[in-house]
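Student: Structure here, sequence nowhere to be found:
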């Protein structure tokens, strides 16, 4: 296998890990006002992602860094063309991170409500924009002979991209609802299951339409297989969540995300950023770094990746048990800081 193909697959793997892990973080954030009725409920919901959300974001940093190092032309064209959308996304992620860290610093309802709004918005905006961005990457964008983007922001807001954005919002909402049901008890769990019952069918319709459009319009025939797997996994995950089998439901929604990413990257290869004029498209060949750079990157990845995966697996194992309302109350009834995870 050529190193350019290997790194295309590795970058797809990194985005898969990011969407599987950060996807439920976005879902929990978006659903915060839906699954909670009081401050204790909100602490329970946020406590499920408190120990892991910042680690999950590392996948995005590594995916971006790997793209920059392995395919610098892809990185340059993508970030210049999608500059405004990615700036909005970055601001949303920053506000969300600040909110998760600072909402519990002051014991004031108005203070917490403002940060809660930042959590909801900072989760919804990236969930929407990632779908819009990847849909445009699959569809192709206007590039000139120098691989510079020649469109506008409104060029990116086409029907296919907006359907992609709606799909990722519903996908992460379902994934987050199932994760909440898996990690909590009582009313928060019950409300999360209720959300899954609604989000699941909506996602099956929107996501099914988006994947069918992507495969039939832009993908090779074999991408029908992962697209079909994704559809089945979404149906199974929704049914399992409704029956209270949230462990298996979470594996199903995670599997659906994997299958969707495989479908999207499968429609791309060997392109990394198709152009509306195929002669100007960026491919794994004309967008890549030198063979020497890719070789060094490969050895670094082989050495470091197992350590990172082991650490993250250990984190999830340590914080594996369900949270209850009692966990969010400290000694003498004093509330535990939001985002903390009771041991």
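Tutor: Now that the structure is in, tell me what you want to look at. Predicted model only: the values in this text are computed from it and were never measured. Numbering: from 1, shown residues only.

Student: CA only for contacts and neighbour counts going forward, please
Tutor: Fine.

Student: contacting residues for the closest residue to residue 28 other than its chain neighbours?
Tutor: Spatial nearest neighbour of residue 28, chain neighbours left out: residue 176 (4.9 Å); criterion: C-alpha to C-alpha, 6 or more residues apart in numbering. Residues near residue 176 by C-alpha atoms under 8 Å, 6 or more residues apart in numbering: 23, 24, 25, 26, 27, 28, 31.

Student: Pasting the second one now:
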């Protein structure tokens, strides 16, 4: 394999890790006001992701940095063409982080409710927008001969991309509900499990439709990976119904991996197809950095990636226990569990 192909694969792996880990973060945040009947419930929900949500976002930073270094033309065309959409994602991620930290700084129900709704919106918005963005990346956007985006913000709001947004929103929310069955207890856990069944059905409908259109357009392995994703989603609903929470979470994780594989496989060897003229498309060859740059990056990744993976695995192991209402201290308390 050429280094350009290796780095395309590594970027796909980074996005897969981000969607798997940040996916349940988005799901928990989106469901905060649905499952949280009172402030203690909502503090339990936030504490389930408190020790890990910021670490999960590192995958996005690394994916963006790797894209910038390995495929600078891809990076520049994305940020020029998707500027408004990516700005909305960035603002949502900032507000979500601020809300986690600020919601319990003042002992006021109105104050906490305001920040709770910000968490909901700032979690659902990226879950939706990432699907819209990748729908456009796979489908293609208008690029001219200089690889400049010639459309507008509304060009990105096409039916295929919007369906992709609904697919990721329902899939991540379902993933978050299943995650909560592993991290909560008693009535809160039961509500999460019951809601997971309905969310799973929605994820099958929207995700199946999105992957079906993708496979029709690109064929080949896209059909197989789409079928795998559909089977895993159906299995996760079945496991959630039979209270096999670990198997359900493993299935939603596998479904997200299969969906991401479908998108990147359908994209390759392009990194950003042009709907204006196929000759204007960005590919792994014409969008890449120099071979020397890619070689240095490969050595750095080989050394530091295992360290990062080991640290994050250790974090999840340390904070593996369930969060209960009894574990929440009286009063406002801290917004996240830090010990």
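Tutor: Sure thing, it's come through. Fair warning: this is a prediction, and the values are worked out from it, not measured in the lab.

Student: Check the secondary structure at the residue nearest to residue 28 of structure 1 for me.
Tutor: Per DSSP: H, G, I helix; E, B strand; the rest coil, the local secondary structure of residue 176 of structure 1 is helix.

Student: Save the contacts of residue 176 of structure 1 as TSV, and put in secondary structure too.
Tutor: Listed next are those as TSV, based on three-state DSSP:
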residue	secondary structure
23	helix
24	helix
25	helix
26	helix
27	helix
28	helix
31	helix
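
Student: What is the nearest of those residues to residue 216 of structure 1?
Tutor: Here the nearest of these to residue 216 of structure 1, counting by C-alpha to C-alpha, is residue 23; it sits at 26.0 Å.

Student: How about the contacts made by that closest one?
Tutor: Contact analysis of residue 23 of structure 1 by C-alpha under 8 Å, 6+ apart lists 127, 171, 172, 175, 176.

Student: at 7 Å instead, please
Tutor: Residue 23 of structure 1 makes contact with 172, 175, 176 under the criterion C-alpha atoms under 7 Å, 6 or more residues apart in numbering.

Student: which one in structure 2 is aligned with residue 164 of structure 1?
Tutor: Alignment note: residue 164 of structure 1 maps to residue 164 in structure 2; criterion TM-score structural alignment.

Student: so that match is in which element?
Tutor: Secondary-structure assignment from DSSP states H and E places residue 164 of structure 2 in helix 159-183.

Student: Could you give the separation of the helix or strand just after that helix from the chain centroid?
Tutor: Note on helix 159-183 of structure 2: by DSSP H and E, the next helix or strand toward the C-terminus is helix 186-218. Centre-to-centre, helix 186-218 of structure 2 and its host chain are 15 Å apart (C-alpha atoms, centre = their mean, to the nearest Å).

Student: relative to helix 186-218, how tilted is the helix or strand just after helix 186-218 of structure 2?
Tutor: Later in the chain than helix 186-218 of structure 2, the nearest helix or strand by DSSP H and E is helix 221-241. Counting by axes from the mean of the first three to the mean of the last three C-alpha atoms, to 10 degrees, helix 221-241 of structure 2 lies at 170 degrees to helix 186-218.

Student: how far is the helix or strand just after helix 221-241 of structure 2 from where the chain is centred?
Tutor: Sequence order places helix 245-267 as the next helix or strand after helix 221-241 of structure 2, per DSSP H and E. In terms of C-alpha atoms, centre = their mean, the centre of helix 245-267 of structure 2 is set 11 Å apart from its chain centre.

Student: aligned partner of residue 73 of structure 2 in structure 1?
Tutor: For residue 73 of structure 2, the aligned residue in structure 1 is residue 73 (criterion: TM-score structural alignment).

Student: Tell me how many other residues surround the closest residue to that match other than its chain neighbours.
Tutor: Leaving aside its sequence neighbours, residue 73 of structure 1 sits nearest to residue 287 (C-alpha to C-alpha, 6+ apart; 4.7 Å). Residues within reach of residue 287 of structure 1, counting by other C-alpha atoms under 10 Å, total 22.

Student: Could you say whether residue 287 of structure 1 sits in a helix, a strand or coil?
Tutor: Per three-state DSSP, residue 287 of structure 1 ends up coil.

Student: contacting residues around it?
Tutor: 71, 72, 73, 74.

Student: So the second one is in contact with residue 286, correct?
Tutor: When you say that, I think you mean residue 72 of structure 1. No: between residue 72 of structure 1 and residue 286 there is no contact under C-alpha atoms under 7 Å: 9.9 Å.

Student: quick one on the thing from earlier: reformat the contacts of residue 287 of structure 1 as JSON lines; add distance to residue 336 of structure 1, secondary structure and neighbour count.
Tutor: Compiled in JSON lines, these are given as follows (distance: C-alpha to C-alpha, whole Å; DSSP: H, G, I helix; E, B strand; the rest coil; neighbours: other C-alpha atoms under 10 Å):
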{"residue": "71", "distance to residue 336 of structure 1": "45", "secondary structure": "coil", "neighbour count": "25"}
{"residue": "72", "distance to residue 336 of structure 1": "45", "secondary structure": "helix", "neighbour count": "17"}
{"residue": "73", "distance to residue 336 of structure 1": "47", "secondary structure": "helix", "neighbour count": "24"}
{"residue": "74", "distance to residue 336 of structure 1": "45", "secondary structure": "helix", "neighbour count": "23"}
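
Student: which one of those is nearest residue 306 of structure 1?
Tutor: Nearest to residue 306 of structure 1 among the contacts of residue 287 of structure 1 is residue 71, at 23.1 Å by C-alpha to C-alpha.

Student: Any figure for the gap between residue 324 of structure 2 and residue 188 of structure 2?
Tutor: Distance of residue 324 of structure 2 to residue 188 of structure 2, given as C-alpha to C-alpha, to the nearest Å: 9 Å.

Student: thinking again about what came up before, pick out whichever of the contacts of residue 287 of structure 1 sits closest to residue 309 of structure 1.
Tutor: Each of the contacts of residue 287 of structure 1 was checked against residue 309 of structure 1 using C-alpha to C-alpha; the closest is residue 71, at 23.7 Å.

Student: The closest one contacts residue 289, correct?
Tutor: Yes: using C-alpha under 7 Å, residue 71 of structure 1 is in contact with residue 289, at 5.7 Å.
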